[in-house]
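Participant: only the shape, not the letters, is given here:
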C-alpha cells in the first residue's frame, strides 16, 4: 500500500484499517472499500482531505 499523497511506503498501522503516513503526516482509513484521507490538526481533530483527492463527476 502506498500513500496517495507522497506515493511513499512509509506507512504505520494505527488501528483496524487505519494507517499513518510518516512522510506527509496524513491519516488514511479504509471504509466500505474506499480510502478516506485526513489531516491531523493541532488540537488532535481530523480534517477530511477527500475533496482534494477525489473529484466528483459533476
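Facilitator: That came through fine. All figures in this text were calculated on a predicted structure; none of them were measured in a lab.
Participant: from here on, contacts and neighbour counts on C-alpha atoms
Facilitator: OK.
Participant: how about the helices in the protein?
Facilitator: Taking DSSP state H, the helices of the chain run over residues 50-53.
Participant: what about residue 7, neighbour count?
Facilitator: Counted with other CA atoms under 10 Å, the neighbours of residue 7 add up to 12.
Participant: take the one below as the second:
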C-alpha cells in the first residue's frame, strides 16, 4: 500500500504518518485510516475524540 501523500479532504500535502495505516493532515486537522478499499476520514474534537468526516473509495 502506498503512503498517503495528499489529503483527500483538502488536497494539502502536509500529511504525516501517525500509526500503521493512519495519517494526519496538519492543514485541515483530519485523521485518516487507509485500507485496501477506502480512506476513512475523522475530525479530531476538542476532547480528543474522533468524529467521522467521510470516506473515499480507493481502487483496490
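Facilitator: That came in fine, so what should we check first? Because the structure is a prediction, the values reported are computed rather than measured.
Participant: for residue 2 of the first structure, which non-adjacent residue is spatially closest?
Facilitator: Closest residue to residue 2 of the first structure apart from its sequence neighbours, by CA to CA, 6 or more residues apart in numbering: residue 9 at 4.9 Å.
Participant: so what corresponds to the one you found in the second structure?
Facilitator: Alignment note (TM-score structural alignment): residue 9 of the first structure maps to residue 13 of the second structure.
Participant: contacts only, for its match.
Facilitator: By CA atoms under 8 Å, 6 or more residues apart in numbering, residue 13 of the second structure lies in contact with 5-7, 25.
Participant: one more pass at 10 Å, please.
Facilitator: Contact partners of residue 13 of the second structure, counting by CA atoms under 10 Å, 6 or more residues apart in numbering, are 4-7, 25-27.
Participant: how far away is it from residue 49 of the second structure?
Facilitator: For residue 13 of the second structure, the distance to residue 49 of the second structure equals 24 Å [CA to CA, to the nearest Å].
Participant: got it, and residue 32 of the second structure?
Facilitator: Distance of residue 32 of the second structure to residue 49 of the second structure, computed by CA to CA: 14 Å.
Participant: higher neighbour count, those two?
Facilitator: Taking other CA under 10 Å, residue 32 of the second structure and residue 49 do not tie; residue 32 has more neighbours (27 against 10).
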